[in-house]
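1. Sharing a model prediction with you, sequence too.
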Amino acid sequence: MRAGALVSRLGALVVILGVVGLLPWLSGRDPALSILRARSAEQEPTKEALDTIRRELGLGSGPLRALGDWLGGVVRGDLGRSWVDGAEVLPSVLSGLAVSLTLMGAALVVTLVLTVALCTPTLVRGALGTLRGSTSTGGPAAALAALPEFLLATLLLLILSVWLGWFPPYGWRGPQHLVLPALALGIPAGGILGRLVDDALPAVFEERWVGLWRSSGCTPGVIARAALRRAMPPLLPQFGLVAVALTGGAVAVETVFAVPGIGRTALGSAEAQDLPLLQGSVLALVLLGVVAGVIIEVARRRMLGPGLRDAALSLPARMTGDAGRLNRLVPAISAVLLAVVIGWGLLLEPLHLDTTARLAAPSWNHPLGTDSLGRDVLARVGHGAVPTLGAAVLVCVCSFVIAMVLGFLPGITTGAAETINAVPPVIAGILVAAAVGPGTAGASIAVAAVGWPALAAHAAALVQETRAAMHLSAQRAIGSSPFWILTRHVLPAVAGPVARHAVLRLPGFALAIAALGFLGLGAQPPKPEWGLMLAESLPYVERAPWAALAPTVLLLLLAALAVSLSTLPVKPRSSLPAVPKVASDV
């Protein structure tokens, strides 16, 4: 299994670097012309000037030769020189990586504090034996996870820096510059992890060993610590994926706060087609993902103990009884509001310009106000739901199918997932846009290409744990066929939790597509896409906040609907739940 994970990591690394190395040629543009424009916008692109650049950089030998020369330099510890300014790439990559790792550490502190805050009520009630039905943190956690990082960064900048003057708005010159970017990155990540941990704990407290320990006189503190240890092994890969995403996925936040991190460096080098700098940046991100994955795997194996080095026992599918009237109303209200707003907006014209009503406040004629060009915001959010939500649902379904297939190959899936997860959606968006051009389809392909690792890692962990369950050993002993075990035990134990995880990440997929639109890699003007709407409205957010709040509120409603659907009652099909080995190890 270790060999398979190593091979998958190396294979994914080769594929990623190969695609990055072909970027200038995939775009269909002359790399020499792009480099000339990056070096000097005033210089005429004469044949002599372009030929000089080709000879200088060896572009005439073709993409494979250029990629081979770069890989040979990497083996020697030389990442080459920038095609734009001639500076060595390695110092720039190390500088950007140091900034991003510092920002990741600060954001991770915010993430863990928020995760603890969200799951503590469930942990306390479960340890005391007062946990009944579904938990109450799903809605707040989903709302936090659905906040667009780029919008949250802008709001924090506006409120805490411009209005209150508590923190500096831009730059990277001291600890005070860490606060706002760390909050913008850590709050959504804390919502995701808090929801996952909070969702896993009720299933743990329903296991028989908890009642046995409680009747034996164990204190709530002991039971709480044991429950955390029982729930954490399947979730540790998610913590690693989120930690790496805080580094590579911070491009929009780094752009808002002018933070010279590795993500912003990669974006700038891709726009300038500075291939050596882009390759060095992506290599650093991928290696970071591999290192984080190894650390997480070591921690997970230590938590499992010597008896379960290669697998753990599965968490039973979460069973929720009568969730209460409020929990039943949340999805209904969210769905109705989404349907009303989108349906009403679809009846209006999203491209009609009224320059006399620019940035108009909400009124009867314009229920959600107008944008900077006088276009009706309600009409634009209604028509923008089709490319945003439709693409997100399609990406969610594709990611779930990929995860379920690759989950049964955990040795290969783990390494590939760690490596691909280190590539931010923005970088994937750049690569796809270079090949097919910017647009909603390209953004969807980019998000789908890097959106499956978290689900695949979850599925692989559950498959490993389910296969180690004692009741499956008993089924094999009595002669049950592999197909029977797969369809009656393994698939039901894996498909339900992964499906709920996929639904929970639906707002995140919508946000990723919106983020690509925000950075100009998704839908192009004048199309009404939610991310593009946010990008167009941010310069006027202080004067006309409704233009930015409208798509944000719809994303929050989508998050509330997603988390409600992810907690629907599930009846496990296996009649013999696994007895947790961890109960005797703790």
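-> Thanks, I have it.
2. contacts and neighbour counts: CA atoms only from here.
-> OK.
3. thought V503 was touching L565?
-> Yes. With contact defined as C-alpha atoms under 8 Å, V503 counts as touching L565 (7.3 Å).
4. Neighbour count: those two, which is higher?
-> More neighbours surround V503 than the other of V503 and L565, with 24 against 16 (other C-alpha atoms under 10 Å).
5. Mind listing what's buried along the helix or strand that that one is a member of?
-> Assessed by DSSP states H and E, V503 sits inside helix 491-504. By neighbour count on 16 or more other C-alpha atoms under 10 Å, the buried set for helix 491-504 is 491-504.
6. What sits closest to V377 if chain neighbours are left out?
-> Residue nearest to V377 in three dimensions, not counting chain neighbours: T370, with 5.1 Å by C-alpha to C-alpha, 6 or more residues apart in numbering.
7. okay, now the one you found: neighbour count?
-> Neighbours of T370 (other C-alpha under 10 Å): 28.
8. what secondary structure does the residue nearest to R318 when sequence neighbours are not counted sit in?
-> Leaving aside its chain neighbours, R318 sits nearest to A203 (5.1 Å; criterion: C-alpha to C-alpha, 6+ apart). The local conformation at A203, judged by DSSP: H, G, I helix; E, B strand; the rest coil, is helix.
9. another one to put next to it:
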Amino acid sequence: MRPAAAGTTRLLCLAGVVTAVGLLPWLSGRNPALTVLRARSAEQEPTREALDAVRRDLGLGAGPLHLLGDWAGGLLRGDLGTSWVSHTEVGPSVAAGLQVSLGLMGAALAVALLPAAALVAPVLVRGRGSAGAGAAMLAAVPEFLLATVALLVCGVWLGWLPTSGWQGPEHLVLPAVALGVPAGGLLGRLVADALPAVLDERWVELWRGAGVSRARVAWAALRRVVPPLVPQFGMAAVGLTGGAVAVETVFAVPGIGRTALGAAKSQDLPLLQGSVLALLLLGLVAGVAAAFTRRALLGPALRDASLTLPTARPVRTHPAIPLTLFTLLAVTIGWGLLRDPYAVHTTARLAAPSWAHPLGTDGLGRDVLARLGHGAASTVGTATAVCLLSLLVALALGFLPGVAAGAADIANALPPVIVGILVAAAAGPGTGGAALAVALISWPPLAAHAAALVQEVRSSGFLTAQRALGAPRSWILTRHVLPSVAAPVARHALLRLPGIALALASLGFLGLGAQPPAPEWGLLLDESRAYVERAPWAALAPAVALALLAGLAVSGAAYAQGRAAYDQGRRTVASAVRKEAPVGI
């Protein structure tokens, strides 16, 4: 029943997403008629008659079912509609943007192979070790942050490569690097962390004893590692669709992500519908391709087997690393909270760092340190609320693993940026919309953790005894199951807090989250791009802060995992000692 429930939930969630896309003109809480009127003629007065004429032209007067039916009917005929702003067919614009994005993603995957190979090769040569915390941090760096740093260093300061446009191969390099390096770090980390456990398996020892060459053993170990990890590779490919939106925006690449973002901001909803469907289709195709690739790699003999990897060794890190990063961030934020983030000093515009302004000033003369501190406070507060909501959803869905699995598949196929674009189109950009977008897709890892713990607790011996004694189900749930599940999942949610803050910052960077003059980190980075050549410190301050936040997320999670593994080992040894000890001891 569980696979059937998961499949049904998956189809229902997919239908819900497609329906939401089709109903965007009706769901929009903004005034698309006013936006379209201003886009068509900035000089025309927005009178009631003019707005009513635009609504009739766009078909906004019809009900939701009529709008959805017309859109679905056109979709079945291959007609994505006509742009509200440019009066051109949406289909060719989506196809052109999709072609550019596919080329960029292909180049990014080629770039990703380089850091992935660099992380995996030492493990194959030594036969032990793992990718380490450095690879984890590389995978955690947001694409928009890496793109901004690459543009600043390689494009502006050094002048090696062009910083915008799509005219030739040289314009592809920086976007592909910004998009491919984090993906390569993730792929390399997955393989390198799983290899040591595989190289410790019995068959490797037998092959080496039989004189099989090291290269052949390494190739066989990779063949053993890759199939169970292919679904994770598919998730990395899905992540490229979300990262492409930010990278295309930074480098002004005319891809499907930038097209979708521009359509959301201009309320060109037909173009937005077609672009989001194309991005969703890319994510679903990546998932299906991953499933078929896994079947092909396993072959007929193991195709129906539940092939899993041995438990990967946790990445160990010294507790001083997260403590140092946390101290740096805390001191910077605390210092900034003591200053005024909104005070404008026109005479001190783009001032260099000094004692009066330790991190310089922005284009309006506002203190960067103050805005950094106050932006962190609001971002962390919003991320905490999102964490709490995700925790509650995960605890509820942990008792419905079949339903949660199907919904999680669709949530995983939607990067935060895509959901943020949809929410912004319906409700307008803002902190609340960004928080909702991140919350909608941040619960699957927590729900999977909760479901595993629920299954473990329910199968324990003491609960069997409780049922035999006639304990009611509600008493068992509230006194045993929930306390055993809630605490570990809450710690897991706390470790995801920096990652959620980074997701909120990415939406702010794209203009989908907090709006000016709010001092939000992603928004600070976006605002500083206009004068990055004259005042690079205004961009470096939020960039370094976001990098420290990513490092804190990775090192904190690594330390927690290592500590948990250490405690589990101590409990196992203590249990073995108790079993072997004489009765009189």
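-> Thanks, I have the structure now. Since the model is a prediction, treat every value here as computed from it, not as a measurement.
10. TM-score of the superposed pair?
-> Overlay of the two chains. TM-score (TM-score structural alignment, normalised by the length of structure 2): 0.81; 553 aligned residues with a C-alpha RMSD of 4.1 Å.
11. quick one: the residue nearest to R318 of structure 1 and L315 touch, right?
-> Yes. At 6.7 Å, A203 of structure 1 counts as touching L315 under the criterion of C-alpha under 8 Å.
12. Looking at those two, which is more packed in?
-> The residue with more neighbours, out of A203 of structure 1 and L315, is L315; 24 against 18, by other C-alpha under 10 Å.
13. Okay, and the counterpart of that one in structure 2 sits in which element?
-> Aligned counterpart of L315 of structure 1 in structure 2: P310 (TM-score structural alignment). Using DSSP H and E, P310 of structure 2 sits within no helix or strand.
14. residues contacting P310 of structure 2?
-> 194, 197-198 (C-alpha atoms under 8 Å, 6 or more residues apart in numbering).
15. Same check on V253 of structure 2?
-> 164-166, 247.
16. same thing but 6 Å
-> 165-166 (C-alpha atoms under 6 Å, 6 or more residues apart in numbering).
17. Spell out the secondary structure type for it.
-> Relying on three-state DSSP, one would call V253 of structure 2 coil.
18. In structure 2, what residue corresponds to D274 of structure 1?
-> So, by TM-score structural alignment, D274 of structure 1 is matched to D268.
19. Grab the nearest non-local neighbour of that match.
-> Nearest to D268 of structure 2 is W84, by C-alpha to C-alpha, 6+ apart, at 5.5 Å.
20. Just to be sure, that neighbour is in a strand?
-> No. Using three-state DSSP, the secondary structure at W84 of structure 2 is coil, not a strand.
21. Could you report the neighbour count for it?
-> Neighbours around W84 of structure 2, by other C-alpha under 10 Å: 26.
22. Please apply the same query to the one 4 residues further on.
-> The criterion is other C-alpha under 10 Å. On that basis, T88 of structure 2 has 13 neighbouring residues.
23. again, but for L351 of structure 1
-> By the measure other C-alpha under 10 Å, the count of residues near L351 of structure 1 is 15.
24. quick one: it from S372 of structure 1, how far?
-> 12 Å (C-alpha to C-alpha, to the nearest Å).
25. How about P539 of structure 1?
-> 9 Å.
26. Name the residue in these two with the higher neighbour count.
-> For the pair P539 of structure 1 and S372, the greater number of neighbours falls to S372 (19 against 14), based on other C-alpha under 10 Å.
27. so who does the equivalent of the more buried one over in structure 2 touch?
-> Mapped onto structure 2 by TM-score structural alignment, S372 of structure 1 lines up with G363. Going by C-alpha under 6 Å, 6+ apart, G363 of structure 2 touches 349-350.
28. quick check, G363 of structure 2 in a strand?
-> No. Applying three-state DSSP, one finds G363 of structure 2 to be coil, outside a strand.
29. What ranges does the stretch 451-586 of structure 1 have for its strands?
-> Using DSSP state E, counting those that start in this stretch, no strands are found in the stretch 451-586 of structure 1.
30. And stretch 13-33 of structure 2, end to end?
-> First-to-last distance for stretch 13-33 of structure 2 - C-alpha to C-alpha - comes to 30 Å.
31. again, but for stretch 305-318 of structure 2
-> 39 Å.
32. for stretch 425-439 of structure 2, same thing?
-> Counting by C-alpha to C-alpha, you get 17 Å between the two ends of stretch 425-439 of structure 2.
33. So which bits of that stretch are buried?
-> Buried residues in stretch 425-439 of structure 2 (16+ other C-alpha under 10 Å): 425-426, 428-431, 433-439.
34. do stretch 391-410 of structure 2 as well
-> For stretch 391-410 of structure 2, by 16+ other C-alpha under 10 Å, it's 391-395, 397-410.
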